[in-house]
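In: Quick one: sequence plus predicted model below, questions after.
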Amino acid sequence: MMRIMLFLGTNLAVVLVASLTLRLLGVDAYLTEQGMNFNALLIFCFIIGMAGSMVSLFISKWMAKRSTGTVIIEQPANATEKWLVDTVAQLANDAGIGMPEVGIFPAQQSNAFATGWKRDDALVAVSAGLLNRMSPDEVRAVLAHEIGHVANGDMVTMALIQGVLNTFVMFFARIVAQLVDSFLRRDDNGGGLGFFGYIAVVTVAEIVFGILASMISAWFSRLREYRADEAGAKLAGTDAMVGALQRLQAESQMPDQMPDTLTAFAITTGQTRKLMEKLFASHPPLDERIRALKEASYRQ
């Protein structure tokens, strides 16, 4: 449950802070003497909603480095780091993207992630545990999966989807607050919600609608994982990609040390079993991903 709350909190924080700040400053031109101007409200929500997701995207590399303790390989210090940088360079070239930054983060679980707002200026990082326990072919497959995310433009796509979802979360939250305010005014002859009451209703409604929006965002994220697996299989080979996923499946019971803000861009978040966890999971179950890869290979 803590994972779900942290995930939701990350998605909602920027939008909540921005919308409440603007409300406190009186920036609410969508409210007129005649009632609510829905066109102005939609434009207002779109600007704030997209701004929130774009800010998160633009600072994604900085956030990733700070939250995971990733150390960027500026100059390889040993044979493993040199192999890692050379492998990423080869995969990036094969995928037709610019060379990403390459880093290692101190986690014992086998994991990796890719982030960044530009295809030609991304960040690909792997955990120390992954390097220690996986074979070179398996590590290469994991790196190919992450390069696939970058080549597919998944970071930008997810930011745009989240921006649209933020827009509708804010839009419908304010409609709900306006309806509640109108209902109270009718019952008590002009009292209404008042300034802080309106803010409270908007905040609660944004949290509720934000939870529903997170389910939609997670669904898109799960679809994106299948595409990244396919890209990884093309770059590193289906057998290597399947082998890497099977190794991750075997380790799925280990404690997860990946920060919740980065789970959408990681190679795995462990096994997901409960219904609520499945609805909010950013990744499909590993056995389903393995089956999908094998079926795709069989069709070919």
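Out: Now that the structure is in, tell me what you want to look at.
In: all contacts plus neighbour counts: C-alpha atoms, from now on.
Out: OK.
In: so how far is the helix or strand where Leu212 lies from its chain's centroid?
Out: Using DSSP states H and E, Leu212 falls within helix 194-236. Relative to its chain's centre, helix 194-236 lies at 8 Å (C-alpha atoms, centre = their mean, to the nearest Å).
In: again with stretch 88-98
Out: Once both centres are worked out by C-alpha atoms, centre = their mean, stretch 88-98 turns out to sit 23 Å from its chain's centre.
In: and what of stretch 161-170?
Out: The answer for stretch 161-170 is 14 Å, by C-alpha atoms, centre = their mean.
In: Leaving out chain neighbours, which residue sits closest to the residue nearest to the spatial centre of the chain?
Out: Residue closest to the mean C-alpha point of the chain, counted by C-alpha atoms, centre = their mean, is Ala264 at 3.8 Å. Counting by C-alpha to C-alpha, 6 or more residues apart in numbering, Ser282 is the residue found nearest to Ala264 once chain neighbours are left out, at 5.3 Å.
In: and Asn39, how many residues sit next to it?
Out: By other C-alpha atoms under 10 Å, 10 other residues sit near Asn39.
In: And the strands in the stretch 1-150 of the chain, which stretches?
Out: 31-32, 35-36, 71-72, 101-105, 112-115, 123-127 (DSSP state E, counting those that start in this stretch).
In: Tell me what angle the last one forms with strand 101-105.
Out: Read it as strand 123-127. With axes from the mean of the first three to the mean of the last three C-alpha atoms, to 10 degrees defining the directions, strand 123-127 sits at 20 degrees from strand 101-105.
In: What's the first helix or strand after the helix holding Leu212?
Out: Using DSSP H and E, the next helix or strand after helix 194-236 towards the C-terminus is helix 238-250.
In: Could you name the helices and strands sitting against that following helix?
Out: Secondary-structure packing of helix 238-250 (3 or more C-alpha pairs under 8 Å, 6 or more residues apart in numbering; DSSP states H and E): helix 136-151, helix 194-236, helix 286-299.
In: structure B:
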Amino acid sequence: MFKRIGLFLATNLAVMVLLGVVLSVLQGVFGIRLGDNGTLLVFAMIFGFGGSLISLLISKWSAKRSTGAQVIETPRNEAEQWLVATVRRQAEAAGIKMPEVAIYEAPEINAFATGPTRNNSLVAVSTGLLGAMNRDEAEAVLAHEVSHVANGDMVTMALVQGVLNTFVIVAARIVGRIVDSYLSGNRESSGVGFGYYITVFVLDMVFGLLANMIAMWFSRYREFRADAGGASLAGRDKMIAALQRLGQNQGVNTLPNQVAAFGISGAVGHGMRRLLLSHPPLEERINALRARADTVRTVA
């Protein structure tokens, strides 16, 4: 957990430094002042949404490059034919265009979906999954990933991250001005003092960590919803069997950070560590599917 938090804080520090340099240039060259909350909000939205939307637009390219995933253009064997046919059938049932289907080299049982829109997406499975799962289990995993695409989870996640980024930037700087004004005795000044920069530095970290927890909470919610969608497309028993098979991973996930949240398998953790995880525990996901089926039977 500490390695993850350290990486997160280092990333936010780099972003904060870059943001500070850019805003200083804008203020110095163009005479733009961010003391007005409206102006601050506009620039915060540009920076807050900019990175997440760019990441979304290049998500397929980035995923292929970072994982080495090879798109199946023309199936070379029966297994690839089955993969493409299964995704095509599920995509039609979900009402989306056929995603690209790819295979990537990785020892663990895993798969992911990504792409800028519901109709421009990629579904990829690991070689470990193909070697360890039977067809019913693999079908459920594919259905889970197709459900992510059909639910528009990639777009929604990018928007959520953009809103949270904007909040962090605005809130840290508003509080920074308040603290700086208090420390200076509320004296009129043409600029900000040392207290402003220290406060912004600290709050960028604190608010950023809280924002990341909120984003990961939403990511865990997405997994429950994709499991339910997978159960609808492939069958509840197949989805439960696939999640049980994922238990063999024991929290192993070699996916790069930029696509790890969209894999079907995630890290494991308890206590504070859980707040920073993108996936719920497998036991909770399985219990949610079973409870959902019991509810349906009760209503019927």
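Out: Perfect, thanks for sending it. As the structure is a computational prediction, the values presented were derived from the model and not from experiment.
In: now stretch 277-288 of the first structure: which residue numbers in the second structure?
Out: Taking TM-score structural alignment as the measure, the second structure aligns residues 273-284 with stretch 277-288 of the first structure.
In: err, stretch 210-229 of the first structure, not the other one
Out: Taking TM-score structural alignment, stretch 210-229 of the first structure hits residues 208-227 over in the second structure.
In: after superposition, how close is the matching stretch to the first structure?
Out: On superposition with the first structure, the average gap between stretch 208-227 of the second structure and its aligned counterparts reaches 0.7 Å (mean C-alpha distance after the TM-score superposition for the first structure).
In: what residues does that stretch touch?
Out: With C-alpha atoms under 8 Å, 6 or more residues apart in numbering as the test, stretch 208-227 of the second structure has contacts from 8-9, 12, 144-145, 147-148, 151, 153, 157, 160-161, 164-165, 168, 239, 261, 264, 275-280, 285, 288-289.
In: How about stretch 280-292 of the second structure?
Out: By C-alpha under 8 Å, 6+ apart, stretch 280-292 of the second structure touches 220, 223-224, 227-228, 231, 236, 240, 243-244, 246-247, 266, 268.
In: related to what we said a few turns ago, and the residue nearest to the centre of the first structure? What does it align with in the second structure?
Out: Per TM-score structural alignment, Ala264 of the first structure is aligned with Ala261.
In: Please tell me I have it right and that match contacts His279.
Out: Yes: counting by C-alpha atoms under 8 Å, Ala261 of the second structure touches His279, with 7.4 Å between them.
In: Phe171 of the first structure: how many residues sit nearby?
Out: Counted with other C-alpha under 10 Å, residues neighbouring Phe171 of the first structure total 22.
In: Flag every buried residue along the strand or helix carrying it.
Out: Using DSSP H and E, Phe171 of the first structure sits within helix 154-188. If you call a residue buried by 16 or more other C-alpha atoms under 10 Å, then helix 154-188 of the first structure has these buried ones: 154-156, 158-178, 180-182.
In: try stretch 274-290 of the first structure
Out: So, applying 16+ other C-alpha under 10 Å, buried residues of stretch 274-290 of the first structure: Lys278, Leu279, Phe280, Ala281, Ser282, His283, Pro284, Pro285, Leu286, Arg289, Ile290.
In: Residue most distant from the centroid, the second structure?
Out: The second structure, farthest from centre, C-alpha atoms, centre = their mean: Arg187 at 43.9 Å.
In: Return the residues in contact with that one.
Out: Residues near Arg187 of the second structure by C-alpha under 8 Å, 6+ apart: Ser181.
In: Relative to Ala288 of the second structure, how far out is it?
Out: Here Arg187 of the second structure is placed at a distance of 57 Å from Ala288 of the second structure (C-alpha to C-alpha, to the nearest Å).
In: which stretches of the stretch 1-150 of the second structure form helices?
Out: Using DSSP state H, counting those that start in this stretch, the helices of the stretch 1-150 of the second structure run over 2-30, 37-57, 59-67, 78-94, 127-132, 135-150.
In: rewinding a little: for the strands of the stretch 1-150 of the first structure, which one ends up most surrounded?
Out: Among the strands of the stretch 1-150 of the first structure, the stretch with the highest mean neighbour count (mean count of other C-alpha atoms under 10 Å) is strand 112-115, at a mean of 29.
In: What are the contacting residues of that strand?
Out: Residues outside strand 112-115 of the first structure that contact it (C-alpha under 8 Å, 6+ apart) are 60-61, 64, 122-127, 130, 142-143, 146-147, 149-150, 155, 262, 265-268.
In: what's the mean distance for that strand versus the second structure?
Out: Strand 112-115 of the first structure sits 0.6 Å off on average (mean C-alpha distance after the TM-score superposition for the first structure).
In: quick one on the thing from earlier: what's the angle between the helix holding Leu212 of the first structure and helix 136-151?
Out: Angle of helix 194-236 of the first structure versus helix 136-151, following the same axes, to 10 degrees, is 130 degrees.
In: distance of the residue lying closest to Ala267 of the second structure once chain neighbours are set aside from Gln244 of the second structure?
Out: Once flanking residues are discounted, Ala267 of the second structure sits nearest to Gly251: 4.3 Å by C-alpha to C-alpha, 6+ apart. Taking C-alpha to C-alpha as the measure, Gly251 of the second structure and Gln244 of the second structure are separated by 13 Å.
In: and what of Ala261 of the second structure?
Out: Ala261 of the second structure is 19 Å from Gln244 of the second structure, by C-alpha to C-alpha.
In: Same check on Ala211 of the second structure?
Out: 31 Å.
In: Neighbour count: those two, which is higher?
Out: Ala211 (19 against 15).
In: Relative to Asp36 of the second structure, how far out is the more buried one?
Out: Counting by C-alpha to C-alpha - Ala211 of the second structure and Asp36 of the second structure are separated by 24 Å.
In: ok, now Phe207 of the second structure?
Out: Applying C-alpha to C-alpha to Phe207 of the second structure and Asp36 of the second structure gives a distance of 21 Å.
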